[in-house]
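Enquirer: model this:
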Amino acid sequence: MRIDDGSSAVVTGGASGLGLATARRIAERGGTVVLADISEDQGAKAVAELGEAARFVPADVTDEDQVKAALEIAQELGPLRFVVHCAGRGGDRTRIIAKDRTPGELDKFAEVVRVNLIGTYNVLRLAASVISGNEPVDEGDRGAIVLTASVAAFDGQIGQTSYTASKAGVHGITLVAARDLASWQIRVNTIAPGIMDTPMLGRLREDIRDGLAASVPHPKRLGAPDDYARLAVEMLENPYLNGQTIRLDGAIRMAPR
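Expert: Okay, the predicted model is just below:
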């Protein structure tokens, strides 16, 4: 499959960070992309940048109707063959029990899992339903889906129980989804980013950012959103890449704290 073959793409979380970088790459390669995001202000700015190749649809990834609306608009622009799911949230650092032995709040844990894991499954199932209606191309592909986990799925730090659980769940889904959807000729892969230079990290002090960059073995810098985008596009187009979670982290392994 080729991004410039007249097909369409949906990128969740596409108005900023990893999602916007991916949408930018898709547009540069001649593709048409729908940005599904909760931020209408950022969505308007992203569409202004990307031009006619992009559409914005406000969408919460845990909302079935809103995700369906984004997929339907993509279908109107061309057969939907590509979905990159970047939307998600971080988790507050919360220990399982506090120093006074108070248990961590269950609602906070559940909310992170709801957005990051249930939201991922919602996008995966709805996108697969649409993509399965395509005619196969090239080596039989009907489409490809890229999910987003995190190195926290493997190297979760103290206080990251909810975030780690949600991202480990995304990693766990990947091979199962690839096997499950193989009969429909839909490939599923996942990227597990390390310390990425996203708007969230942009709020940190410069010395903290420098310290994080120095902890990366090579290259000694924060990951750029375009590093993610380049890998996402390769996952979409490479016909033999399926069922994989690939760490994108400069060989970092996170310390306990």
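Enquirer: going by C-alpha atoms from here, please, whenever you check contacts or count neighbours.
Expert: OK.
Enquirer: longest single strand anywhere in this structure?
Expert: strand 186-193 (DSSP state E).
Enquirer: got the contact list for that strand?
Expert: 128, 131-132, 141-151, 153, 170-171, 174-175, 177-178, 181, 228, 231-232, 235, 241-249 (C-alpha atoms under 8 Å, 6 or more residues apart in numbering).
Enquirer: distance from it to the middle of the chain?
Expert: Here the centre of strand 186-193 is set off from its chain's centre by 9 Å, with C-alpha atoms, centre = their mean, to the nearest Å.
Enquirer: same question for stretch 43-62.
Expert: 16 Å.
Enquirer: and that stretch, end to end?
Expert: Terminal residues of stretch 43-62 are spaced 18 Å apart (C-alpha to C-alpha, to the nearest Å).
Enquirer: to compare against the first, here's the next sequence to fold:
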Amino acid sequence: VCSEDAIKLALNLIKLKIGKLNVVVNSAGIFRAGEIYDSENNQPHPLHSWIAVMNVNLYGTFNVMRLAIDLMKDNQPDDDNQRGVIINLSSVAGYNVPVEALAYGISKAGVAAMTEPVAKSVGHLGIRINAIAPGPIDTPMNSGGQAPQSNNFQRTAIESLQNLKRLGRPEEVTHLV
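Expert: Next comes the predicted model:
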């Protein structure tokens, strides 16, 4: 999602093979646990970790949207004058940012914050854009697979966001979309 060339290639393949792009689900995301200052190790949060999360979660979402809109605008409108829909995955962490996961929460807050104004700016083209904000989902990202920090730190961040006292299931997000 961070590579303009890769996204353009994928969109061109869709246009060649299918003819048009109707739906985009922007669900790429990475998680890095960490407060702004690590008091235990007496050091600030690594900037490269913050930048990596922002690049994928926020800038990647924007990058896919802008290029998908360019392709969707050429679709023939349907009976409701719609040409396509983009669904961005934000997160409950974007509305209740855990201090243990600042970069992730703030990146997802950014996704939520940019979705509405972008939707307003392209509504006249017949393109709808919405965001959904699921809680923690049972994926490798939430089981420690992506987080180089301690699993205990990550677990604390995830538990602070759970309403159901369990991780959500990927198929629950699929049904929501």
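Enquirer: start and end residues in structure 2 for the longest strand of structure 1, please.
Expert: Strand 186-193 of structure 1 corresponds to residues 127-134 of structure 2 when matched by TM-score structural alignment.
Enquirer: can you give me the helices for structure 2?
Expert: In structure 2, helices defined by DSSP state H lie at 4-17, 47-53, 60-72, 102-122, 151-159, 170-176, listed in chain order.
Enquirer: now tabulate those helices in TSV and tack on distance to residue 141 of structure 2 and mean neighbour count.
Expert: Below are the helices of structure 2 laid out as TSV (distance: least, C-alpha to C-alpha, whole Å; neighbours: other C-alpha atoms under 10 Å):
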stretch	distance to residue 141 of structure 2	mean neighbour count
helix 4-17	22	13
helix 47-53	12	15
helix 60-72	17	19
helix 102-122	12	20
helix 151-159	10	17
helix 170-176	12	10
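Enquirer: mind putting the ones you listed in TSV, distance to residue 128 of structure 2 included?
Expert: Output for the helices of structure 2, formatted as TSV (distance: least, C-alpha to C-alpha, whole Å):
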stretch	distance to residue 128 of structure 2
helix 4-17	18
helix 47-53	26
helix 60-72	10
helix 102-122	6
helix 151-159	31
helix 170-176	16
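Enquirer: mind checking these for the one nearest to residue 28 of structure 2?
Expert: Nearest to residue 28 of structure 2, of all those, is helix 60-72, at 7.6 Å by C-alpha to C-alpha.
Enquirer: show me how far that closest one is from its chain's centre.
Expert: Computed by C-alpha atoms, centre = their mean, the chain-centroid distance of helix 60-72 of structure 2 equals 13 Å.
Enquirer: so how far does it sit from its counterpart in structure 1?
Expert: On superposition with structure 1, the mean distance recorded for helix 60-72 of structure 2 (mean C-alpha distance after the TM-score superposition for structure 1) is 0.3 Å.
Enquirer: show me the contact partners of that helix.
Expert: For helix 60-72 of structure 2, the surrounding residues in contact (C-alpha under 8 Å, 6+ apart) are 1-2, 4, 7-8, 11, 20-22, 24, 26, 28, 83-84, 86, 88, 111, 127.
Enquirer: generate a ChimeraX selection restricted to the buried subset of those.
Expert: Buried residues within the contacts of helix 60-72 of structure 2, by 16 or more other C-alpha atoms under 10 Å, are selected in ChimeraX with:
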select :1,2,7,11,20,21,22,24,26,83,84,86,88,111,127
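Enquirer: what about the residue in structure 2 sticking out farthest from the centre, distance to residue 106 of structure 2?
Expert: Here structure 2 reaches farthest from its C-alpha mean at residue 42, the gap being 31.0 Å by C-alpha atoms, centre = their mean. Noted for residue 42 of structure 2: a distance of 23 Å to residue 106 of structure 2, by C-alpha to C-alpha.
Enquirer: can you check residue 95 of structure 2 too?
Expert: 9 Å.
Enquirer: with residue 93 of structure 2 instead?
Expert: Using C-alpha to C-alpha, we find residue 93 of structure 2 at a distance of 8 Å from residue 106 of structure 2.
Enquirer: same question for residue 71 of structure 2.
Expert: 29 Å.
Enquirer: just residue 88 of structure 2 next, same as before
Expert: When residue 88 of structure 2 is compared with residue 106 of structure 2 (using C-alpha to C-alpha), they lie 15 Å apart.
Enquirer: residue 138 of structure 2 now?
Expert: For residue 138 of structure 2, the distance to residue 106 of structure 2 equals 21 Å [C-alpha to C-alpha].
Enquirer: for the longest strand of structure 1, give me the average deviation versus structure 2.
Expert: Mean for strand 186-193 of structure 1 is 0.7 Å (mean C-alpha distance after the TM-score superposition for structure 1).
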